[in-house]
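1. Dropping a prediction and its sequence here:
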Amino acid sequence: MYDAAPEYKPPLWLRSGHVQSIWPSLFRAVAVQQPESEVLPTDDEDELHLDWYRQDSDRLAVLSHGLEGHSRRPYIKGLARALFREGWDVLAWNFRSCGGIMNHQPRFYHSGATGDLDRVVRHGLAQGYRTMGLAGFSMGGNLTLLYLAEQSEQIDSRICGAIGFSVPCDLAGSADTLARPSRKIYMRRFLRDLEVKMEQKSRQFPGLIDTSDFDKIRSFHEFDDRFTAPLHGFRDAQDYWQSCSALGRLKDIRVPAVMVNASDDPFLSELCFPVDPAVTGRHVRVEFPQWGGHVGFVEQAADGSYWSERRAVRHFASLLC
């Protein structure tokens, strides 16, 4: 189902994809209770770091962050606060190597690491919750939708639906978009953060990970070819992107899911705005607000909330009917 005109209408000064994408990371602070931390072991002798917000609810929201993000980014904390206020317990998790703690294995995280999300989901359900909703931002949105598609008909009946914001469901096209000269400010920041991480990995695993000449990398094509693909069992960047893009799998989702991508998002390719029901399937609703940028959707609300949080709360409420 396609909704061409959701109701998000920001002030005039926020009607820019670049302003929307940059403003929250620079100026937003979210007051929320201190979460309870937990370390979840994996089968390959690694670990995932979790943040819990609990209030003895019977329903749980699982939140997945974006590329080089973590569980305490303002957009995660903002949604955690909004859902907590509506009676949900919240579990925000960190991808491997994120959240300031390096993981133990050579692998780190990628857009199709659904096995880790499944471990988090199963751990959450094991706590006795009757209902679960999933939410993801950017890479975490692609991961969430891909996970639901892989589960398809076999999905646990307690998982009632999901929402994703700023979802690069066409990974190859989005990588090309970010490689444009006009997107250099974003690409440079991602590569700066990834370089620090890969240098840590190189010290962990000398001889396996080589970061020499990292400063010559200019795009995700070069980074994923050199690091992401070989460390995670893909032939090359193109194989990784093709295998892990949610776009071709949306039709396999069997629970109510919403994908919200702003038309002015500077990270997304044209294919990240599908309207053909043959692509989206019967259970995925796509919404393309005119404004919002990448993980922006800024709003000057009295309670400090953003439009994306109100949209997520509304969708999660509909799952309980």
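-> All right, it came through fine. Residues are numbered from 1 along each chain as shown.

2. switch to C-alpha atoms for all contacts and neighbour counts from now on
-> Fine.

3. Could I get the full set of strands for the stretch 1-150 of the chain?
-> Counting by DSSP state E, counting those that start in this stretch, the segments of the stretch 1-150 of the chain that form strands are 2-3, 36-41, 47-53, 59-64, 89-94, 131-137.

4. Now do the fifth one: which elements does it pack against?
-> If contacts are counted by 3 or more Cα pairs under 8 Å, 6 or more residues apart in numbering; DSSP states H and E, strand 89-94 sits against strand 47-53, strand 59-64, helix 74-85.

5. contacts for it?
-> For strand 89-94, contacts defined as Cα atoms under 8 Å, 6 or more residues apart in numbering pick out 48-65, 70-71, 76, 80, 83-84, 120, 124.

6. What angle do helix 74-85 and that strand make with each other?
-> Here strand 89-94 points in a direction 160 degrees away from that of helix 74-85 (axes from the mean of the first three to the mean of the last three Cα atoms, to 10 degrees).

7. and if you look at the third one?
-> Calculated by the same axes, to 10 degrees, strand 47-53 forms an angle of 50 degrees with helix 74-85.

8. What helices and strands are in contact with strand 47-53?
-> In this structure, strand 47-53 makes packing contacts with strand 36-41, strand 89-94, judged by 3+ Cα pairs under 8 Å, 6+ apart.

9. can you tell which of these is closest to residue 18?
-> Nearest of these to residue 18, taken as Cα to Cα: strand 89-94 at 25.9 Å.

10. Now do the closest one against strand 131-137, angle only.
-> Using the same axes, to 10 degrees, strand 89-94 lies at 40 degrees relative to strand 131-137.

11. on that earlier part again, closest to residue 177 out of the strands of the stretch 1-150 of the chain?
-> Judged by Cα to Cα, the one of those that comes nearest to residue 177 is strand 131-137, at 17.9 Å.

12. what does that closest one contact?
-> For strand 131-137, with Cα under 8 Å, 6+ apart as the criterion, the contacting residues are 58-66, 125, 141-144, 158-167, 295, 312, 316.

13. hmm, which of those residues are the buried ones?
-> Buried members of those, scored by 16 or more other Cα atoms under 10 Å, are 59-66, 125, 141-144, 159-167, 295, 312, 316.

14. Out of these, list just those in helices.
-> Using DSSP state H, the subset of those located in helices is 125, 141, 142, 143, 144, 312, 316.

15. Dump these to CSV, plus distance to residue 206.
-> Listed next are those as CSV, based on distance: Cα to Cα, whole Å:
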residue, distance to residue 206
125, 39
141, 33
142, 32
143, 30
144, 33
312, 44
316, 46
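
16. Below is structure B, check it against A:
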Amino acid sequence: MLKKLPPPCVQRGLAGRHSRIPGEPAAVLAVEDHRDLAMISLDFNFNILTRDLSHYLENQVKVGLFGSGVGLSLVLGFSAAYTCYYLISVAKKPQLISGGKKFYQFLREQCPVVSETYYPTFWCWESRIQTLLRPFVTAKPGVVYRNELIKAADGGQISVDWFDNDESLSHPDPATRPTVLLLPGLTGTSRESYILHMVQQSRDLGYRCVVFNNRGVSGETLLTPRTYCAANTEDLEIVIEHVQRSYAAAPIMAAGVSMGGMMLANYLGRKGRETCLKGVVVFSAGWDVFECTASLEKPLDRFLFNSYLTSCLQASVHRHRPVLEKCYDIDHVMKARTIREFDERFTSIMFGYRTNDDYYHDASPVHKLKSVQVPMLCLNAADDVFSPSHAIPVEAVKQNPNLALLITCHGGHIGFLEGLWPRQSTYMDRVFKQFAKAVFEKGNQLKDLS
């Protein structure tokens, strides 16, 4: 039987290293030769492997100025460092604050999401990136609405979009099917992705939804020279009363996003116990309008957000120019470059405030939180440039047993993205779903929080 020999170069190396010493047993030399052959063969294969890996890295990974080994080490080192930083400094449990132990315990038991670590999408956890990307990366669930126009006392009309959910299995009777009232943000409508996701969550729970669209933003004709603002809750009151009359036996709760949340908080502060709402959840609300506008006027945030939102407000004014120019200097309004300038030239004048500062004070929910008598959960991100962390009303919440504040370290403004590719539900959606279910199914535990 022929024995396979190592390559000639290996044979020469063996010959040079292992000449037989007189008197040394041949068996010992054979064992050493076999061990050396194995090690040289291993070295030979390892050299081939590292050569091939080096060639792959230089052509595929392109880390090459210092050699593929160093480049790979840098990549692995950076990845490990980033992972450690993310797990230590980014992924954290939210802070839950409540003015009463009863509401605090209710949320801990019925809404486990308030106690879970929030893991923002690891490649876009920064505040501005979350805020900017959310409308583009999150999917828009298909929702078919039934539109209704409600007449207001001043001759105007308010557009509401109903999702009746007649296929509900858990609540088949429309008369008693729970209703969720949704309020979009500053220029938002029922077609915003965050509204559609809340409708989807409500559909899964068997609930009905109705979306309150502010005047003039959802395509309806503006019949009177009046739009909307965060301080004025007259249209919201009309819609809530209309929903209650339409389904008198159905419980109602509400959810507001950004300015919609501010309007809801202002409404509750004014109404006290005189409301049919069983509970309220508010997302990314601006609690102090002075601090919010100051934050948005910083150079980067003015460039990224303020100018865009101002142009959206102006576009809405332009669409309804024929009816608005009878009462306001629209040319002057269209020259505004910030939200503050727009409010000074248009909003505060429309709603009869002596100065814009008077309007901003009245629009800030922080001044009315002590009068809220309905269980209200508020979700804010500490890095939200629209509502800076130092203006989040922690102390005011501690003084009212009907309030609870959930603060995440990250999430931006209506961002709260999570998962590797955040196409579906966000952390905000999970908070909404669990709280809505708790209000409708365990709401008897929320009586007499005071």
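-> Now that the structure is in, tell me what you want to look at. Please read all numbers here as calculations on a predicted model, not as lab measurements.

17. if we can go back for a sec, quick check: which of the helices and strands packed on strand 47-53 of the first structure is buried the most?
-> Ranked by mean neighbour count, those are led by strand 89-94 with a mean of 26 (mean count of other Cα atoms under 10 Å).

18. Comparing it with the second structure, how large is the average distance?
-> In the superposition against the second structure, strand 89-94 of the first structure averages 0.7 Å from its aligned positions (mean Cα distance after the TM-score superposition for the first structure).

19. can you tell me what part of the second structure that strand aligns to?
-> The aligned range for strand 89-94 of the first structure in the second structure is 208-213, by TM-score structural alignment.

20. so how far is stretch 264-275 of the second structure off the chain centroid?
-> For stretch 264-275 of the second structure, the separation from the chain centroid amounts to 25 Å (computed by Cα atoms, centre = their mean, to the nearest Å).

21. Can you list the buried residues in that stretch?
-> In stretch 264-275 of the second structure, counting by 16+ other Cα under 10 Å, buried: 264, 265, 266, 267, 268, 269, 270.

22. For it, give the aligned segment of the first structure as residue numbers.
-> Counting by TM-score structural alignment, stretch 264-275 of the second structure falls onto residues 144-155 of the first structure.

23. Give me the contacts around that stretch.
-> With contact meaning Cα under 8 Å, 6+ apart, stretch 144-155 of the first structure is reached by 64, 112, 114, 117-118, 134-136, 162, 164, 244-246, 249-255, 257.

24. Let me have the strands of the stretch 1-150 of the first structure in CSV, adding distance to residue 308 of the first structure as columns.
-> Shown next, in CSV, are the strands of the stretch 1-150 of the first structure (distance: least, Cα to Cα, whole Å):
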stretch, distance to residue 308 of the first structure
strand 2-3, 15
strand 36-41, 25
strand 47-53, 19
strand 59-64, 13
strand 89-94, 16
strand 131-137, 10
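
25. how about the ones you listed, which one is nearest residue 185 of the first structure?
-> Across those, closest to residue 185 of the first structure is strand 131-137 (Cα to Cα), at 19.9 Å.

26. mean deviation of the closest one from the second structure?
-> Per the superposition on the second structure, strand 131-137 of the first structure and its aligned residues are separated by 0.6 Å on average (mean Cα distance after the TM-score superposition for the first structure).

27. got it, and stretch 188-200 of the first structure?
-> Average distance, stretch 188-200 of the first structure versus aligned residues of the second structure after superposition (mean Cα distance after the TM-score superposition for the first structure): 1.7 Å.

28. In the second structure, what stretch matches that stretch?
-> So stretch 188-200 of the first structure sits over residues 307-319 in the second structure, by TM-score structural alignment.

29. what's the farthest-apart pair in the ones in helices among the buried ones among the contacts of strand 131-137 of the first structure?
-> For these, and using Cα to Cα, no pair is farther apart than 125 and 142, which are 21.4 Å apart.

30. Which parts of the stretch 301-450 of the second structure are helices?
-> Along the stretch 301-450 of the second structure, counting by DSSP state H, counting those that start in this stretch, helices occupy 307-319, 321-324, 330-333, 339-342, 348-350, 356-363, 394-398, 427-442.

31. Which positions within the third one qualify as buried?
-> If I follow you right, that is helix 330-333 of the second structure. 330, 333.

32. And for the first one?
-> Buried residues in helix 307-319 of the second structure, counted by 16+ other Cα under 10 Å: 307, 309, 310, 311, 313, 314, 316, 317, 318.

33. Can you name the residues in contact with that helix?
-> Here helix 307-319 of the second structure makes contact (Cα under 8 Å, 6+ apart) with 187, 216, 217, 324, 330, 333, 334, 336, 337, 338, 339, 342.

34. ok, the first one - contacts?
-> With contacts taken as Cα under 8 Å, 6+ apart, residue 187 of the second structure has the following neighbours: 217, 309, 312, 313.

35. List which of these are still in contact in the first structure.
-> Of the contacts of residue 187 of the second structure, the ones still in contact in the first structure (both residues aligned by TM-score structural alignment, their matches' Cα atoms under 8 Å) are 217, 309, 312, 313.

36. Those: which two are farthest apart?
-> Within those, 217 and 309 form the most distant pair, 13.4 Å apart (Cα to Cα).

37. quick one: contacts for residue 24 of the first structure?
-> Residue 24 of the first structure makes contact with 74, 296, 298 under the criterion Cα under 8 Å, 6+ apart.

38. how does it look with 7 Å?
-> The neighbourhood of residue 24 of the first structure, defined by Cα atoms under 7 Å, 6 or more residues apart in numbering, consists of residue 296.

39. Now do the same for it: its match in the second structure.
-> Counting by TM-score structural alignment, residue 24 of the first structure corresponds to residue 134 in the second structure.

40. tally of neighbours for residue 203 of the second structure?
-> 19 (other Cα atoms under 10 Å).

41. hmm, I was thinking of residue 181 of the first structure
-> Neighbour count for residue 181 of the first structure, taken as other Cα under 10 Å: 9.

42. Look up how far residue 3 of the first structure lies from it.
-> 31 Å (Cα to Cα, to the nearest Å).
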